[in-house]
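A.B. asks: Here is my input; please provide its structure:
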Amino acid sequence: MDALSGLIDTQGVRGVLGARIAAGEDWGWWSAETPGAAFHAVTAGTVWIAPEGGDPVQLLPGELLLLPSGGAHALASDPDTLARTSPQRSDDPLVAGDGTVRMGRGSARTHILCAHYAHDPVTSAPLLAALPPVLLLRGQGEDEGLAETVRLVGRELAAPRPGSPVVLARLIDVLLVQALRAWLAREDDSAASPLHAVRDPAVSAAMALIDAAPGDAWTVTRLARESAVSRATLARRFPAILGETPAAYLTRRRLDLAARRLRDTDDTLEVIAQHVGYTSVYAFSRAFRRQQGVPPGRFRVAARAGTIAS
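C.D. replies: Below you'll find the predicted structure:
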């Protein structure tokens, strides 16, 4: 498993299909803030989008917009309608029998897939937090694979068939990976983050090793040897690029895994502690409380009750 796959998998990042918009002329819709990242892909026509307090952006066929923080935003048919769309002034959508949201007057000329992405609330350091507030990807000229996936989405939206919701859900996950690839290919910001670490061969290799077996007794020396770099190089580059030491990353990964097992299984603390690499329940419980703020037993109760905030 490579580092990017490991980050997406370990943080449980998943796309959830939202609205399928079929729009005509003269329409504006206010989208309230969502708990995950908001996502829009245009398969036909054009749409104008403006994040709350931000500049308007026009999306054309094959293009997509990702709002990693899930902030409120307006969607509209044209700049004038966009400017007057707000929480107090938003058109009421008409939901068709197939679930499509109909907007505007006349025949549908614009088709938009709306979705959102969320990470598992029991994991730390949300993956998408490293992205800019607004991520616009043009598709053509940046990533042909991205444009092709948007075209596949368009075909499913234009002619739904049995299983289309499942296909669309899978394509939404594919689009996120392709969007992250495209952003990493063009982004030159040196800020430390898990996403930036993906571009460094040595650091990403070490991350992938930890993600694949967080319960192993990893040391910087062993990670460096299996990543084919010197210990000094890895010890210097890992915190500079990722923002934390290999030991801190390993601890966080172990405790994230433990949090999932506490919520999703009936395993005892002894079993979970051993599985994630701790030799004693005491050491595990103390480390877990430092990261989560509560002991493992209390965390298990809260997580199963759904009171753990993302």
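A.B. asks: drop to CA atoms for contacts and neighbour counts, all remaining ones
C.D. replies: OK.
A.B. asks: Leaving out the residues flanking it, which one is nearest to residue 143?
C.D. replies: Spatially, and ignoring its direct neighbours in sequence, residue 143 is nearest to residue 182 (6.3 Å; C-alpha to C-alpha, 6 or more residues apart in numbering).
A.B. asks: who's in contact with the one you found?
C.D. replies: Residues near residue 182 by C-alpha atoms under 8 Å, 6 or more residues apart in numbering: 137, 142, 143.
A.B. asks: gap between the last one and residue 63?
C.D. replies: Between residue 143 and residue 63 the distance is 11 Å, computed by C-alpha to C-alpha, to the nearest Å.
A.B. asks: Give me the more crowded residue out of those two.
C.D. replies: Using other C-alpha atoms under 10 Å as the criterion, residue 143 and residue 63 rank with residue 63 on top: 21 against 17.
A.B. asks: burial count for the nearest residue to the more buried one once chain neighbours are set aside?
C.D. replies: What sits nearest to residue 63 in space, not counting adjacent residues and going by C-alpha to C-alpha, 6+ apart, is residue 138, at 4.6 Å. When neighbours are defined as other C-alpha under 10 Å, residue 138 has 20 of them.
A.B. asks: What of residue 177?
C.D. replies: Other residues close to residue 177 by other C-alpha under 10 Å number 16.
A.B. asks: cool, and residue 128?
C.D. replies: 22.
A.B. asks: wait, what's in contact with the residue lying closest to it once chain neighbours are set aside?
C.D. replies: With sequence-adjacent residues excluded and distances taken as C-alpha to C-alpha, 6+ apart, residue 128 is closest to residue 68, at 5.8 Å. Residues near residue 68 by C-alpha under 8 Å, 6+ apart: 36, 37, 38, 128, 129, 131, 132, 133, 134, 135.
A.B. asks: Surely the third one forms part of a strand?
C.D. replies: Which is residue 38. Yes - assessed by DSSP: H, G, I helix; E, B strand; the rest coil, residue 38 belongs to a strand.
A.B. asks: And this one, please, so the two structures can be compared:
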Amino acid sequence: MDPLSQLFAHPRAERAFGLLMTMRPPWAVHIADESALTLMVVTGGRCRIEARDAGHDLHPGDIALVRGPHPYRVSDRAGSPAIARIEPGQRCITPDGRPLHVTYAHGLRHWGNDPDGPDTVIVASYPDAGSVGRFVTDVLPDLAVVPAGRIDAALITHLHRELSRDGLGQSVVLDRLIDIVTIEAIRAWAAEHPPARAPWLAGVTDPAVAAALDAMHTRPEKGWTVADLARVGTVSRATLAERFGRLVGQPPLRYLARWRLALARDLLADPALTLDAIAARVGYSSGFALSAAFSREYGHSPAAHRRRLIAPAVALTAGPDQPMSVTKRQNG
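C.D. replies: Down below sits the predicted model:
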């Protein structure tokens, strides 16, 4: 399973937030929810996104990926007055701090200053990408735009329809659709803007390196050697080492160590897993060996990291001053 797949499967991917935003100009929303990654799809009218030093005008069918946790601004056009602010936990307030959820809510997943407004945008946010997910999000700029037509329009239509109704298994359907549209958007963007700092993507142009990466991603628990990985790629040890280092930017076993530790870092979110169990899953001989490697890499112990992960989180359920959330599946 590669990092893009792991982004949507790690134990911290517990909740996704999704809604259909409808606005009537002039409007602007300041978003400071600190989400790791947000997907926005314009389905009608117009929309402008300004993220740090980047800004882009979007039209129907355009998709934007906004990498957190920095705040950004969404509006109908540059200079429009702010009418709302979104804070962590998807808490919606006016610019001067008054609760705004009741005023702008038009149903379970419908939000905006006018339920019939011409500017319509699908918004889906991932509060936490996890350590493995950051292999993906770190590849993206603050604002990545995918022009209309780059992914199947039927996916967008389906997602829009599901956000507009309720039914059995609705949250599961929305989870899957949001994940699929996000994956397709990342793939489409990466195809046109090959990232310079994405080691897990750099090797896909070389069959031997790609095979080695797939082996490490899929079976991190195996005691891989460079010779083993070379056999998977059907090349010599020296050939794999040279190609891997040139394309990925680091030796194969160094990349493997980083991948294993990122996986372990996310698995620590599950309090039912002992350190020895996590070590076995990611290829370390014991919890002690994993702890030593983890501490060298991150500067703190697995126990300290676990305490932070399992600290009580702010609930994302609906309240009087925040919009609804879509509960995402719990992964083991």
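A.B. asks: circling back to that earlier point, now check the residue nearest to residue 128 of the first structure against the second structure: what is it aligned to?
C.D. replies: Residue pairing (TM-score structural alignment): residue 68 of the first structure is matched to residue 67 of the second structure.
A.B. asks: again with residue 97 of the first structure
C.D. replies: Using TM-score structural alignment, the partner of residue 97 of the first structure in the second structure is residue 107.
A.B. asks: again with residue 108 of the first structure
C.D. replies: Checking TM-score structural alignment: residue 108 of the first structure goes with residue 117.
A.B. asks: Let's verify that match: helix, strand, or coil?
C.D. replies: The local conformation at residue 117 of the second structure, judged by three-state DSSP, is coil.
A.B. asks: Which residues are in contact with it?
C.D. replies: Contact analysis of residue 117 of the second structure by C-alpha under 8 Å, 6+ apart lists 22, 23, 24.
A.B. asks: Leaving aside the residues adjacent along the chain, what's closest to the last one?
C.D. replies: With sequence-adjacent residues excluded and distances taken as C-alpha to C-alpha, 6+ apart, residue 24 of the second structure is closest to residue 117, at 4.4 Å.
A.B. asks: what's the answer for the second one, then?
C.D. replies: By the measure of C-alpha to C-alpha, 6+ apart, the closest residue to residue 23 of the second structure outside its immediate chain neighbours is residue 117, 4.6 Å from it.
A.B. asks: Mind jotting down where the helices sit in the stretch 101-250 of the second structure?
C.D. replies: Here the stretch 101-250 of the second structure has its helices, by DSSP state H, counting those that start in this stretch, at 101-104, 130-137, 153-163, 170-192, 199-202, 207-218, 226-232, 237-248.
A.B. asks: So which elements touch the first one?
C.D. replies: This means helix 101-104 of the second structure. strand 91-93 (3 or more C-alpha pairs under 8 Å, 6 or more residues apart in numbering; DSSP states H and E).
A.B. asks: and the residue mapped onto residue 291 of the first structure from the second structure, how many residues sit next to it?
C.D. replies: Matched to the second structure by TM-score structural alignment, residue 291 of the first structure sits across from residue 297. The tally of other residues near residue 297 of the second structure (other C-alpha under 10 Å) stands at 14.
A.B. asks: hmm, back to that, nearest to residue 264 of the second structure, out of the helices of the stretch 101-250 of the second structure?
C.D. replies: helix 130-137 (8.8 Å; C-alpha to C-alpha).
A.B. asks: ok, average deviation of the closest one from the first structure?
C.D. replies: Superposing on the first structure and averaging over aligned pairs (mean C-alpha distance after the TM-score superposition for the first structure), helix 130-137 of the second structure comes out at 4.0 Å.
A.B. asks: contact partners of that helix?
C.D. replies: 3-4, 6-8, 10, 12-13, 36-37, 67, 129, 198, 200, 259, 262-263, 265-266.
A.B. asks: and if we set it to 6 Å?
C.D. replies: Defining contact as C-alpha atoms under 6 Å, 6 or more residues apart in numbering, one finds that helix 130-137 of the second structure is touched by 7, 262.
A.B. asks: what about that helix, distance to the chain center?
C.D. replies: 7 Å (C-alpha atoms, centre = their mean, to the nearest Å).
A.B. asks: what residue of the first structure matches up with residue 181 of the second structure?
C.D. replies: Going residue by residue (TM-score structural alignment), residue 181 of the second structure aligns to residue 175.
A.B. asks: Run a quick neighbour tally on its match.
C.D. replies: Residue 175 of the first structure sits with 21 neighbouring residues when counted by other C-alpha under 10 Å.
A.B. asks: show me the contacts for it.
C.D. replies: No contacts exist for residue 175 of the first structure under C-alpha under 6 Å, 6+ apart.
A.B. asks: For the aligned partner of residue 223 of the first structure in the second structure, which non-adjacent residue is spatially closest?
C.D. replies: Residue pairing (TM-score structural alignment): residue 223 of the first structure is matched to residue 229 of the second structure. Closest residue to residue 229 of the second structure apart from its sequence neighbours, by C-alpha to C-alpha, 6+ apart: residue 212 at 5.2 Å.
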